[in-house]
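K.L.:
no sequence on this one, just coordinates:
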């Protein structure tokens, strides 16, 4: 645990607070002081703490009750209780409620130093274990796919329906929309979840090596084949093989891939016998495969074999209402501190709504990671990259609509216009939503729905 941990000292005696603060700051910790439990809880409403040192006996709310409330607000926060009396009953109660340890005054300075260090180390382990458990759970759930929008609910429903079958699935969507996450969700919700999930980016493999990568090879089948080697189909036996960027597979290999889908068997390069392929195929592409079929660069029969069920991943600009949820998700993923209160300012969120995100969810994830790495406990507009905070959707002159030479994203343009009108209506009506709805000629229910669409409904 870093010595820059945040610690809150709670004691009604000023001399004790000062003594502990000087001692802990001397060890490199950041320290705040509270003279009562009520003030300590106010601190927790504004900030987060890695550890609390609290007296048991204080006027008003007692130390045991404070401990209980802290554990409800921030379970990972380490708590060390201090008392001027040797009270075994209180010690037992404190330990039951989750206190790390219990000290009686007078105590030795070195004893405090050692206990604080050990408590923070234990907290660090608990936080890391929690992160690991959440990462494991993410593999086996939809949690990797984040979003509450209608478009994402449709994706979740379709994945849930198709997961139990053996049907081939084709996932379509722009780069950065989460196609591999969708493929993993299909696998981990299927009866094959205990078997391997093997992913390969077909666009990253040279054409000359792709057949060997997929089907394996035998010793001596080509220069450099010094031993037999299992391909990806064998590695995924009993599980799922995810073929990302399937549109990059050359035509000759498409024919061999089609045979595997039809016959459920294949041969290694240089092999004389066929091997069974008990593998479910999930393919993905950010290209228009139907257009490739018309152009003759993708086999029509392979397309229909793969396209038994199609899952279309929406771009981020098609689900802007998910931006606040995604920001929170990625912030918690990358932050090394416990988040409390707002993690992004309204004007920063407005900049994100305004930006088209050509890199989709992946670009937003990288943006949040950048902010966290630069130490932003609250994401502000000033902390965003210039390309995001300075982006402006071209606005037409008054009473005139036009399309810029470079074109425009119609949905993003309309969403931005709608959001600005909602904000203006609220400003004109002093924040009274019913009056704002009337000003825009819509029902209150419809107005609330549109606010929620852009993450602007705080009720």
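P.N.:
That came through fine. Just so we're clear, the structure is a prediction, and the values are computed from it rather than from any experiment.
K.L.:
can we go C-alpha only for contacts and neighbour counts from here?
P.N.:
Fine.
K.L.:
what comes up buried for the helix or strand residue 119 falls within?
P.N.:
Using DSSP states H and E, residue 119 sits in helix 109-139. Residues 112, 115, 116, 119, 120, 122, 123, 124, 127, 138, 139 are the ones in helix 109-139 that count as buried (16 or more other C-alpha atoms under 10 Å).
K.L.:
try this one next to it:
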């Protein structure tokens, strides 16, 4: 069959919460790819630097939760003020998790400042150091998966998700597991296979099938 070239006109928008220059120095991100993407860089300030956005984000996440079957709440003026003064070490994701928790756990339509204060104190103890989602220190992998599945099923508003859930969940877990192991071993497949308890050929096959791509650390001169 003949191949006909088709002209395209696209723009690539890429986002990250990592320091790519640091990753380049560690050999974990391609320098040439960085310069291909770094045409018009935009820095989005941390939530603590734009506290005036908190009320709008709260309304957005309540509305988003309502579309997934959660109850919409109001937060008192005092509660909003507390949230605007909070430093949000987990950034916007921490705020989203808080709003979802308020919608799921509290029966009252208006959330008081006392509740917000208690929740934020809990959040200060629960945020992981790298600014990730709110998780208890003793949360097991099984509990984390259960939490994800509860949200996943709720997103279908009473209906069931598409069939093939078992394989989809395994694939969801397998990719970050292999990626984390390869990253921790700086792309060393022998060490990663040993870490995972897999045969090296099995790991190589999974890397290819999953599309895991970790660049080895640059050699020192």
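P.N.:
Done, it's in. What you see is a predicted model; the values in this text were computed from it and never measured.
K.L.:
care to give me the TM-score?
P.N.:
Once the chains are laid over each other, their TM-score by TM-score structural alignment, normalised by the length of structure 2 reads 0.43; 117 aligned residues with a C-alpha RMSD of 3.4 Å.
K.L.:
could you pull out the strands in structure 2 for me?
P.N.:
74-75, 110-111 (DSSP state E).
K.L.:
export these to a markdown table and tack on distance to residue 146 of structure 2?
P.N.:
As requested, the strands of structure 2 are exported to a markdown table (distance: least, C-alpha to C-alpha, whole Å):
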| stretch | distance to residue 146 of structure 2 |
| --- | --- |
| strand 74-75 | 28 |
| strand 110-111 | 26 |
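K.L.:
could you single out the most deeply buried of those strands?
P.N.:
strand 74-75 (a mean of 19; mean count of other C-alpha atoms under 10 Å).
K.L.:
just put the buried residues of helix 109-139 of structure 1 in JSON lines and tack on distance to residue 410 of structure 1.
P.N.:
Shown next, in JSON lines, are the buried residues of helix 109-139 of structure 1 (distance: C-alpha to C-alpha, whole Å):
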{"residue": "112", "distance to residue 410 of structure 1": "63"}
{"residue": "115", "distance to residue 410 of structure 1": "60"}
{"residue": "116", "distance to residue 410 of structure 1": "57"}
{"residue": "119", "distance to residue 410 of structure 1": "55"}
{"residue": "120", "distance to residue 410 of structure 1": "52"}
{"residue": "122", "distance to residue 410 of structure 1": "53"}
{"residue": "123", "distance to residue 410 of structure 1": "49"}
{"residue": "124", "distance to residue 410 of structure 1": "48"}
{"residue": "127", "distance to residue 410 of structure 1": "44"}
{"residue": "138", "distance to residue 410 of structure 1": "34"}
{"residue": "139", "distance to residue 410 of structure 1": "35"}
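K.L.:
from the residues you listed, which is closest to residue 253 of structure 1?
P.N.:
residue 139 (31.1 Å; C-alpha to C-alpha).
K.L.:
which strands or helices does the top helix by length along structure 2 pack on?
P.N.:
Criterion DSSP state H: the longest helix present in structure 2 is helix 165-184. On a contact count with 3 or more C-alpha pairs under 8 Å, 6 or more residues apart in numbering; DSSP states H and E, helix 165-184 of structure 2 meets helix 189-196.
K.L.:
what inclination does the helix it packs on have with respect to helix 165-184?
P.N.:
130 degrees (axes from the mean of the first three to the mean of the last three C-alpha atoms, to 10 degrees).
K.L.:
list the buried residues in helix 189-196 of structure 2.
P.N.:
189, 190, 191, 192, 193.
K.L.:
thank you, goodbye.
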